[in-house]
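Student: 3D, please:
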Amino acid sequence: MEQEMFCFQCEQAANCAGCTGRAGVCGKTSETARLQDRLTGALIGLARASNGEAHLAEDVCRLMIRALFATLTNVNFDPQALGQLIDLVHREQERLVPGCAVCSAPCGRAEDYDMTRLWNAPEDIRSLKSLVLFGLRGMAAYAYHAMVLDFWDDEVGQFFRRALFALGEDWGMDDLLPLALEVGEQNLACMALLDRANTHAFGTPEPAQVSMVVEPGPFIVVSGHDLLDLKLLLDQTAGTGVSVYTHGEMLPAHGYPNLRAYPHLKGNFGTAWQNQQQEFDAIPAPVLFTTNCLMPPRGSYADRVFTTGTVGYPGMVHIGADRDFSPVIQKALELGGYANRRQLSGINGGTTLTTGFAHGAVLARADQIVEAVKSGAIRHFFLVGGCDGARPGRNYYTEFVKLTPPDTVVLTLACGKFRFNDLDLGTVAGLPRLMDVGQCNDAYSAIQIALALANVFGCGVNELPLSMVLSWYEQKAVCILLTLLHLGIQNIRLGPTLPAFLSPNVLAYLAEHYHIAPITTPERDLMAMLGE
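Tutor: Predicted coordinates for the structure are as follows:
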């Protein structure tokens, strides 16, 4: 009989408490959940097996990162792929402590950690260990994207071992709280590494207007976050007559000069990840998922879904490490695309999108921004971003942005922006009122913008006319939140619900020390932020 699951790592956890039974809200089966727990337990066992080593080999750290990434929500649903990762981890354990399995005096150093110990731990310990684990999973995504571009930070890599080791220990709250903040510190370094990797490979992002028109003829839709996969696909589709369109978190790719230079990178198809089952319904083109967020494909388009990298789903064609996208291109030519030009639109009816306002582009306008603030032309900045999702209540973010006064600026990032990024908010002091900073990892850009402004005005970030209204869904949002807490940023409003894995005591600690609060109504929250 199939074992039941328990999972509460994402915002859509059933009843805001946790998914149990045979399937999660995300679509993963209890078998997949069990294998992800086994993989996590094996990784903790690997970290414990390496405890005697002051420094792990880089290839072992890379394995830890790749395996953690596979346990992120909406990444890998494939039991075979997860089983292969478990085998790789076990082989590495055996290499570190050979013969341990047949030792007559077992010390437990190479045993897999039983994840039920974590899920059944005392409430506050479970909460803090979950906060650390989920933050690690999110950080693993960013580390993975950097390392495929050949950028590596060994301190970040070694931290995965240290933090995984700690999860297997019987630490109390006094030890786990600093560890959670250290996840935030290390994630800041990880996002900085990825920022360097992306700009080195693809250039410094610049503001770009993105079409939502789909031209006639064969095309491919690329979803996920991996810019290198997009670059390789663009290389391979050049001269084939196949156009390429971004989807979801790939939208910011249009801001990178070295990607925008490809004339067959046409525009953006669709909105955020949770709408894919409707937007891809009977689409006459293949869809390539490079990372999360994959939902179980419907039968109307399942035959045209391809995965690559850490993404996996049973029955889907997976493009291996050689990144030969020939099957995807062939499928695009076979399907032929639309016969006529199609004008798509955003959630609010807008037909174009703007992106590319990363820290380089915004800080190039620093003098203009500072003068506008000093003159009173710009009264306040809002960072409204994070993950999107299907749970009711996320229209809060659309209404909030619509209500922001004309003398304010809205910075946004991640897929939460699709709730409002097709709105025309106009300009203020010669600047667009809505600036798309980029992907979720570009929270680093938002942080750099805030730190630079604080430096200019000679104050702390918390004294700036800046408010943060964040939405969360999966574990990358967790590590970003921990980074903001590490930096001492306060008064963050979080929604649409608070994480199920935060116990009342842990939540009370965050509220007391960082003044984190749940969103209420757009009107009330806006008045509080503006001091009205």
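
Student: from here on, just use CA atoms for contacts and neighbour counts.
Tutor: OK.

Student: give me the buried positions along the longest helix belonging to the chain.
Tutor: Assignment by DSSP state H gives helix 173-202 as the longest helix of the chain. For helix 173-202, burial by neighbour count (16 or more other CA atoms under 10 Å) applies to 176-177, 179-198, 202.

Student: could you also give me the structure for this next sequence, so I can compare it with the first?
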Amino acid sequence: MEAKMFCFQCQEAAKGTGCTIKGVCGKDDKTANRMDLLLFVTKGIATVATMLHNAGIETSIQVGHFTTDALFSTITNANFDIESITKRIIKGLKLRNELIAIAKKENITLPIIDELVWNGEENSFEGKSQTVGVLREANEDIRSLKELTIYGLKGMAAYVEHAANLGYEEPELYLFIQRALADTLRKDLSAEQLTSLVLETGSFGVKAMALLDKANTSSYGNPEITHVNIGVRNNPAILISGHDLKDMEELLAQTEGTGIDIYTHSEMLPANYYPAFKKYKHFVGNYGNAWWKQREEFENFNGPILFTTNCIVPPLEGASYRDRVYTTNSTGFPGWKHIPAREDSKTKDFSEIIAHAKRCAAPNEIEHGEIIGGFAHNQVLALADKVVDAVKSGAIRKFVVMAGCDGRMKSRNYYTEFAEQLPNDCVILTAGCAKYRYNKLPLGDINGIPRVLDAGQCNDSYSLALIAMKLQEVFGLEDINQLPIVYNIAWYEQKAVIVLLALLSLGVKNIHLGPTLPAFLSPNVAKVLVENFGIGTIQTPEEDIEQLIIA
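Tutor: Take a look at the predicted model:
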């Protein structure tokens, strides 16, 4: 069958090579191609903005905002709504042309590239979108390195946008994203230079995660050890999913005193750990598991669901919750109501979803009890003496970083089995929705230290890096790889890509990545990662425990 699209940015790439008819994630070929066109236009914007900056002419902050939103809206499972992607393209073309006009006025000679000369007539969108995808770059290795950079930038853009929503922005991050995007259009960069760009992307990824950590903790306090309820109460409720804590704050404030309860879902679970949110008596706890189980769990929730970021699974035909889902920010889905962005520093208006919740029954309980989390860097460092003593005494043999993403594939049962079989003197450090594979297992503790330390969302992998660097300092080690820490990371989408690149930029080696290596890594690029950084893939739990822990 003739290929209608090509996408290989996530772990579910069809046949381990790429989706060509319809995305495994659920997006159709027209939407996938339209996303390629949005990236095409965004690269043009980035090119002109970078040239203006190099000439000493700064563009407005809106250029940075558009670039991050465009990247974020094309991340896996974020936006399935071709109309909203098309509106972004139209907005981007207007912005691009405004920047081109400034460049011409300043006598700046722009390159003659398709991203800048295409006239952008709307009736040509569909045809043009089929010509600007990733396969446009014929050289497999160059393509691999450029796409690795772009997917890292997509993950970084998500973190930068969340920080900006809380009022924290650093111009250098916008400038780097624009320069790196522009560099992916250059024909004169060698594979070695592009490899350096990949690592530089990781370095800026660390800065982006540090900024978001500052934004979150300054706004809501440092996460603290928290026992999170996973049962339900007998009140109508709203389920909030995704990653955006500003949306969480405003939803809690607007539902206070309404009789509506609030539950977190999937990656929003760590909101339970922040002190600022604990004052709300109607904030009940967490409902459900990782993103990929939502079809069943949303049926049981009964109330409306709010997606603040990616992790949408298209509902089946006939699903009872189809008319109960709302999107906001970069997300979108055909037929779902979208809550507009904030304007003029005002709060978002959640009145429609609140009114909807009042008409719904209370959630059906799907489990009960509690789970523990809140082990971000500030909390773990407060326990540093206890942790160090446990390591020195031999009570803790090794820490295993099992951060990253969960997913649908049966092969991901590996992570549950690995956690179950891990020796009792090992502690799991986790962040991201990968935790749902083992955070409800009865793994116990070591001298009062839980054997699963959950730092939070995927972006909170920064906390795990800070913990490692602090332990390196405490033990007086010259190399971070001398620590009793090993890495067995699961990935699914582009936010996991920037976490991986960030770890590589910090000098971390011998990371096991699974359940499969990315399809966008060409054999030669994969070989470089293996030879220079010791990147490996998973085997069986028994083999990997032998290699990582016992050997």
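
Student: quick one on the thing from earlier: give the aligned range of the longest helix of structure 1 in structure 2.
Tutor: With TM-score structural alignment applied, helix 173-202 of structure 1 matches the range 191-220 in structure 2.

Student: list the contacts of the most centrally placed residue in structure 1.
Tutor: For structure 1, the residue whose C-alpha lies nearest the mean C-alpha position (CA atoms, centre = their mean) is Lys476; its distance is 4.2 Å. By CA atoms under 8 Å, 6 or more residues apart in numbering, the contact list for Lys476 of structure 1 reads 135, 137-139, 141, 440.

Student: give me the contact list for the helix or strand containing Val427 of structure 2.
Tutor: Here Val427 of structure 2 is covered by strand 426-430, with elements defined by DSSP states H and E. By CA under 8 Å, 6+ apart, the surrounding residues in contact with strand 426-430 of structure 2 are 396-404, 419, 450-456, 461, 464.

Student: how about the helices in the stretch 1-150 of structure 2?
Tutor: Counting by DSSP state H, counting those that start in this stretch, one finds helices in the stretch 1-150 of structure 2 at the ranges 29-54, 61-73, 82-105, 114-117, 125-129, 140-165.

Student: okay, buried residues for the shortest one please.
Tutor: Read that as helix 114-117 of structure 2. For helix 114-117 of structure 2, by 16+ other CA under 10 Å, it's 115-116.

Student: how about the first one?
Tutor: Buried residues in helix 29-54 of structure 2, counting neighbours by 16+ other CA under 10 Å, are found at 29-52.

Student: hmm, back to that, can you state the mean residue-to-residue distance of the longest helix of structure 1 versus structure 2?
Tutor: Once fitted to structure 2, helix 173-202 of structure 1 is off its aligned match by 0.3 Å on average (mean CA distance after the TM-score superposition for structure 1).

Student: so after that helix, what's the next helix or strand?
Tutor: strand 208-211.

Student: and the next helix-or-strand element following that next one, what does it pack against?
Tutor: Using DSSP H and E, the helix or strand that directly follows strand 208-211 of structure 1 along the chain is strand 213-214. Contact here means 3 or more CA pairs under 8 Å, 6 or more residues apart in numbering; DSSP states H and E; on that basis strand 213-214 of structure 1 packs against strand 265-268, strand 342-343.

Student: in structure 2, what range does the next helix or strand after strand 213-214 of structure 1 match?
Tutor: Proceeding N to C from strand 213-214 of structure 1, the next assigned helix or strand is strand 219-223, under DSSP H and E. Here strand 219-223 of structure 1 aligns to structure 2 at residues 237-241, judged by TM-score structural alignment.

Student: tell me roughly how far the matching stretch lies from structure 1 on average.
Tutor: Per aligned residue, stretch 237-241 of structure 2 averages 0.5 Å (mean CA distance after the TM-score superposition for structure 1).

Student: so what's the residue count around Pro523 of structure 2?
Tutor: Applying other CA atoms under 10 Å, we find 13 residues neighbouring Pro523 of structure 2.

Student: tell me the residue in structure 1 aligned with it.
Tutor: Under the alignment (TM-score structural alignment), Pro523 of structure 2 pairs with Pro504 of structure 1.

Student: just Tyr273 of structure 2 next, same as before
Tutor: In structure 1, Tyr273 of structure 2 lands on Gly255 (TM-score structural alignment).

Student: next, the contact list for its match, please.
Tutor: Gly255 of structure 1 touches 205-208, 355-357, counting by CA under 8 Å, 6+ apart.
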